[in-house]
Every structure is written in C-alpha cells, then in structure tokens.
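1. return atomic coordinates for the entry below.
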Amino acid sequence: MTDRYETRRSALFDELPESVETVYVAPSETLRYLSGLSMHQSERPTLLVLSRETEPAAVLPKLETDRVADALGDDVSFYTYGDATDPTRAASEAFDRLAEERELSGEAAVEFRSTRVLEYNLLTDYHDPASIRDLEPAAAALRARKDDSERESMRKAARIADRVLQETFEDIEVGMSERDVERAIEKRVIDSDADSYAGGIVTVGERTAFPHADTGHTKVEEGDLVMIDFYIRVDGYFSDITRTVAVGDPGEKCREVYEVVREAARAGREAVAEGVPYQNVDRAARRVIDDAGYGDYFPHRLGHGLGLEGHEPPYLVEGNEATLDVGDAFTVEPGVYVDGVGGVRVEDDVLLTEEGAEVLTETPRDLRIL
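-> Here you go, the predicted model:
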C-alpha cells in the first residue's frame, strides 16, 4: 500500500520539469513533508536522494540509519559514513559511492532556502551548478495544499492558541513586564496538548509601534496597548495569532487606529476565495488602511502561509499574482504602527476549504479593555 509520503514524493516530480532527474533534500521541513523525518542540521552532512526511476537513497551519518529506515522502510539505499575529524570529507566519500552506483548526472533540484553550502558542495562534482534548480517552488506548491489530516492539526493548534490567549488576558495587569506576559503564555502552552511553544513577541505601550520587536522588560502602565503575537505547534503544524488589547482606556487615537485595523482585517478575510490572486487579498485590507490615512504606517505584507513552518509560501503581498487554491492555509494580519503613539495588529489563521474561507482562530477582534 502506498503511504502518504510515497504519494508526496511521486507528486513532487509531477511539479518539476521532466528534465530534472534527481532531487536532493537536506534536513528541513520539506524533508519532513516528504518522509516523516524530523532532522536538525548538524555538522554531519545529510541528504535524501530521490529520482524518478529508482528507490530513494540517503547519504547520512551511520548513527542515523535506524531512524531513517523506520521512516522510509526497506526500499531506501544507505550511503553512510562514520564520525571523523572532518565529517564533510567523510560525507563526500559516501556521496562518491552513491554517484558511482547511480551514475548521477543531468539536471537536479535542491531547495535553495534550506540546503547549506555544506550539502550543496557534495553535488557540484557531478552536476553542473548551472543545471541545479531550486526545488522550493515545486515543494511549496505541494505543501500549500493541506490534506484532511494537516487541516485537522491546524484546527487543533488554533483552538489551543485561542484558549491560551484568552486565559492569559485574565493575568495581565499594571506592573507586569512583557516577559511576564510571554512566560504566562509559554507555561500554558507547555501545559496544553500542543507539541511546543514556538516563539512569540509581546510589546507594551509605545513599543507596540515596532512591528517585530523582541519581547523585553517594559512594564504595563495604565492606558497601555499590549500586543501579543505567538506561535504554537501541534503534530508539527503551526498556528499564529496576534491580538492587541488595552489595559485601561488607551485614548482616542489608539481607539481610532484599532478600528481601522479591525476593519482592514475583516476586509482581508472576506476577500479570501478560490481563484482570487494573493495580491488582491492584500489589496482589500490595505485599501481600508490607505483610505483612513494610515497607508504609510502599514509596512509589511498582509500575510504568509502556514503549515510545517510558521512562515512559508504562499505570501499575500502585492506582486503575487498566483491564485488561492483549496487547501491553502495562511495568516491575515494587517497592522498600523505609529511612532510615539503605539501599534495595533490583528492576526488570524485562515484555511481555504471546498466550502470557502474557514477562519481557524476565533478570539474576539473587538478592542478588549482589561
């Protein structure tokens, strides 16, 4: 019986030009997608080798053999090497054995974003660098179309994120620091059914005007905005949510900005439909912000894909003329950031299903005064 990973590996070649004979996959989320293997990059070069006509092969340290065999079964050929003072040289010798047996040549594909020079250099003795293509467009096209199992994992991740966020709101009070708030979130995630807390940003007061600041030690004061943005993983799949709340009355200007962003987020979500260009969803939200006079204060794209990574294709940004397809999962997260005043971002996770746009995150979007 063909398993989901075999099906994905076969489908990958359907997304590539027929001239590509070999695919090399380094440790990455694409490796996990194609094999079920979750491997970190280390000083030991590792490559999964796929071809149209022959069984998979792996160039890897000997100590990883059992784990890879469990994932790929008995049909994989191993080209292993032991620990050495120079693991790169040892890996190169293993790759030479593979190349000799497989007669490697012709066009190949690797994922430029995740493949290090360490692995890439193994290929260049056997493939002209000019013939090596970027695998990411093909891999991204597959990974973007979430199947039923992936969708359910993302729904679960969003449910947990909603619960954690709303419980954390009850903790926030004057005198707490940004780090205090993030620790409260992280503790709740650890105590939940999520795989892990995957990172976040908490900013307070005027620091909310920095779209991507690090969580710091600034303490909450009466009237401050508090922006909370965090990721969690469930079954390897991400949720990503942002809400901005106020501790006491934030003032008329902050209320105005909040309403503009809330309306922009609504417009973005409502623009989601099969066949709509990604850039049009960005445009729908951005139009609201531009019309309100805050266009110069919205410096980032509207959203990014979600899946095995917190940021992955597709990107909802001007210039992306590709169109939304069933199975796409992504964020819709407009923001307005005004120096000396503060910033507001409202972020939701959206899945495009056969029935239309499904908003996975449900935490209320009205301005919450704590």
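
2. drop to CA atoms for contacts and neighbour counts, all remaining ones
-> Fine.

3. quick check: Y79 is in a helix.
-> No - Y79 is assigned strand when assessed by DSSP: H, G, I helix; E, B strand; the rest coil, not a helix.

4. would you do the same for the sequence below? I want to compare the two.
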Amino acid sequence: MTPFAAHVYADRRRRAAALADEAGLDGVVVTPGPDLTYFLGYSSSTTSERLTLLFIPASPAGAEPDGIAQALAVVPRLEEHDLLRGAVGPVQAVAWSDGDDEHAAAAGLLRPRGRYAISDAAWALHVLGLQRALPGTGWLPVTRALPMLRAVKSPEEVERLAAAGAGADAVFDEIVQRRFAGRRERDVADDLAALLRDQGHEQVDFTLVCAGANGADPHHDAGDTVIREGDMVVLDFGGLADGYGSDTTRTVHVGEPEPDEREVHDVVRAAQAAGIAAVRPGATCQDVDRAARRVITDAGFGEHFIHRTGHGIGLTTHEPPYLVEGEATPLRAGMCFSVEPGVYLPGRFGVRIEDIVVAFDAASPQGARRLNTSPRGLRLVE
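-> Alright, predicted model coming up:
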C-alpha cells in the first residue's frame, strides 16, 4: 500500500497510548499483521515463527514518551534492515539473533506484572513466551481491550475505502454483462477475481458465488454447481486496494424471477435501507442491527436472517465495530462498516444485499454515506 506521512503513524501511536492509559493498561504490544501496518507503515510476515513486535507504552493524551514519536520495535537481526528501511518515521530497534531468547529481549521493554493489550493475531508461541519471561503479566486481545483502536477512520482512510468500493462497483457492472446460465459457480468466481485485480485490487479475499439452493448458505464456497435458468445467485466479493478493503454483495436472477423470489429480494432491500437509515447521532451498533432485523421479522422471515447485520472494514475486510444485538457501542464519526442483511431459505435460495458505509462524515454529517453505489434492485442476467 502507499504509505501515509510519518506524522500519521506517530499520531496513531499517540492515540493508542492514550486509549491504553484510559483503559488502565501499561501499553499495547503489536505483532505482524494489520495492526503493525497501521502503526508503523511496515508489513512483516505473519507466517514467520521469529518474533517481531512494536511496543506502544501507555501515556496520557498529549504526552510524548519514547515509543510514540520514535517507535520501539523488537525484530530478528536478519530483518532489522528491512524494518528500518520499511518503517515510516524513526524507529529504535532492539535486534535479537537466532539462538537468543527473543522473549527476554522483548521483556526488557515491558513492565513486570503489567497489563497489556496484544494484537489478536499474535502467535500463541509468543504470548506464552512473553508470559514465561514476565510471570504475572496480564494479556488482553486488542479488539476486546481497545475495540475502537482502528475503528474510526481518518478522511484519508475513507478516501481509500471509497476508491476500493468504487472498484467493486465497477466489477459488478461488468459481471452482470456476462453469461451465467450453463457456467459453474467457480467460473464466475474466477471472473470476479480477475475483474477485482483489473480494478486495482492487489489482494482478492473472497469471491462467493452461490447459485440456487447454495444461496441459503451465507458462506458457500463457489464450486462446480452449474448455474441454471431460474436460479437466484448471491455474489459476495472483495479484497484490498491500496491496503484498504472492499466488500459488497448483490443478488441477481437468471431469467425472470418467481413472485416469491422478488418478494424476498424486496424485503431484504427494505431491511438494508432501514439499517442504513438507523445510522444517526446517538445510535449504537445494535440499533442498526435491530432496524434491519425488524423489517425482515415483520415480513415473516425473521428465523431466516441468521447472521449479524454488519462488520467494520479497513486494513482487513472484517474488524470492529460489529453490528449485532448486544453491541451497545455508540456510532462515531468516521466508523466504516457493512450493512448486509439477508434471508436464507434452506433448499430454495438466499438473498443478501451489502454496502459499505461511513458514519457522519462531511458528506453525511447526520447519517451514513454509502461507499457502494451499484444498483440494489434485483438484476436479471442471462
């Protein structure tokens, strides 16, 4: 991805330090994956057994301890040059060599018996190693301890999400021009992947094509099922463009639909519109879920809406906040998330409609702005 300016990463670390301080933590330990990219502008392998981490010490808002303006990182010596060259802004690196106790090296940055948030994707090998090096230290997953760490997006991040969404919209506009009947689901999925790359996606995360009864499985993998005349087909696809995610779902029909198929599609479309309309000042994540779910329940399909209404998106296609009953987190300006209700009728078909929205930005200060604009009506394909 194209890096942001150095001050952006330093500001993110300052915010993390302040959030950790407010939560009564001693700091945040960041391991390879989206968190490391977010705070350092540097990507390291998530499959390597060697320990790499960034340490952000807790501090009150406005403070400037070491590890914020100058990042504090632990890195294998053979990757130290890559870190110093790839990170955006100054880094103080603690390098360890093969044969060293890397967890002891990392423990030198931490406070004995402290409490730390650590990246969700941290290897158990390293969490347990740090516990061994610092007995009595407490560890919490970042998304539980600091769930809003990456949830509120800057205008620059929203711009990238909007560009990724526009690319996904262009993919939909192209795919519906192609033939569906007589082709396998996986053939259409391959087309979607190629089109996403044509639209600037450096990473394709999923291309779900769910024909007929397969549409009743929300996460059906595209397979050898041949798409036939009369099938409802759920298309759910997305990935990363310039480091930020796209994720959109549209449901199409091969040929003319039956009245009940059109009815279900209309219900889901109304539910999605209700969910997006529920994004307003004072609303919570669960309010969006409730608004969408109410429409589907009132139409008699409540038992067939079997997942949450949405999820956050950013450097990954699924991250906090989650739009689900019980999540009372207030919506905040800059939160970006999907709104994707669905109805799934076992043995028959499924319908889902999904857009990414941003809450309360300059273009929609009292509501949600859709970052997907492709048509939501039931599109007929050949």
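
5. can you list the residue ranges for helices in the stretch 151-300 of the second structure?
-> Along the stretch 151-300 of the second structure, counting by DSSP state H, counting those that start in this stretch, helices occupy 155-175, 185-198, 259-277, 285-298.

6. so the longest one matches what in the first structure?
-> Read it as helix 155-175 of the second structure. Matched against the first structure by TM-score structural alignment, helix 155-175 of the second structure falls on residues 148-168.

7. once aligned to the second structure, how far is the matching stretch on average?
-> Its matched residues in the second structure lie on average 0.6 Å from stretch 148-168 of the first structure after superposition (mean CA distance after the TM-score superposition for the first structure).

8. which other residues reach that stretch?
-> Contacts with stretch 148-168 of the first structure, where a contact means CA atoms under 8 Å, 6 or more residues apart in numbering, come from 181, 184-185, 188-189, 192-194, 231-235, 237-241, 307, 327, 349, 351, 360-363.

9. hmm, back to that, just the helices of the stretch 151-300 of the second structure: most buried one?
-> helix 285-298 (a mean of 22; mean count of other CA atoms under 10 Å).

10. helices or strands up against that one?
-> Other elements packing on helix 285-298 of the second structure under the criterion 3 or more CA pairs under 8 Å, 6 or more residues apart in numbering; DSSP states H and E are helix 259-277, strand 319-323.

11. mind giving me the packing neighbours of the last one?
-> Using 3+ CA pairs under 8 Å, 6+ apart as the contact criterion, the elements in contact with strand 319-323 of the second structure are helix 285-298, strand 310-312.

12. where in the first structure does stretch 203-222 of the second structure fall?
-> Using TM-score structural alignment, stretch 203-222 of the second structure pairs with 196-215 in the first structure.

13. buried ones in the matching stretch?
-> Neighbour-count burial for stretch 196-215 of the first structure flags 196-197, 200-211, 215 (criterion: 16 or more other CA atoms under 10 Å).

14. share the number of residues neighbouring R97 of the first structure, please.
-> 15 (other CA atoms under 10 Å).

15. that one against Y79, yeah?
-> Yes - the criterion here is CA atoms under 8 Å, and R97 of the first structure meets it with Y79 at 7.2 Å.

16. pull up the gap between the residue in the second structure sticking out farthest from the centre and A87 of the second structure, please.
-> Going by CA atoms, centre = their mean, the residue of the second structure most distant from its centre is G99, 36.6 Å out. Distance of G99 of the second structure to A87 of the second structure, computed by CA to CA, to the nearest Å: 25 Å.

17. let me know the secondary structure of the equivalent of L123 of the first structure over in the second structure.
-> By TM-score structural alignment, L123 of the first structure lines up with L130 in the second structure. Judged by three-state DSSP, the three-state class of L130 of the second structure is helix.

18. host element of the nearest residue to L130 of the second structure once chain neighbours are set aside?
-> What sits nearest to L130 of the second structure in space, not counting adjacent residues and going by CA to CA, 6 or more residues apart in numbering, is H103, at 5.4 Å. Using DSSP states H and E, the element containing H103 of the second structure is helix 102-107.

19. for that helix, name the packing helices and strands.
-> Packed against helix 102-107 of the second structure by the contact rule (3+ CA pairs under 8 Å, 6+ apart) you find strand 91-96, helix 124-133.

20. deepest in the core, which of these is it.
-> strand 91-96 (a mean of 19).

21. and V49 of the first structure, what's its match in the second structure?
-> Match for V49 of the first structure (TM-score structural alignment): F55.

22. could you find the closest non-adjacent residue to that match?
-> Distances taken as CA to CA, 6+ apart place V29 nearest to F55 of the second structure, at 4.8 Å, with adjacent residues excluded.

23. quick one: contacts for the one you found?
-> Residues near V29 of the second structure by CA under 8 Å, 6+ apart: 53-56, 116-119.

24. need those in CSV with secondary structure and distance to Q286 of the second structure, can you?
-> CSV is the format used below for the contacts of V29 of the second structure (DSSP: H, G, I helix; E, B strand; the rest coil; distance: CA to CA, whole Å):
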residue, secondary structure, distance to Q286 of the second structure
L53, strand, 34
L54, strand, 33
F55, strand, 33
I56, strand, 31
Y116, strand, 28
A117, strand, 25
I118, strand, 26
S119, coil, 25
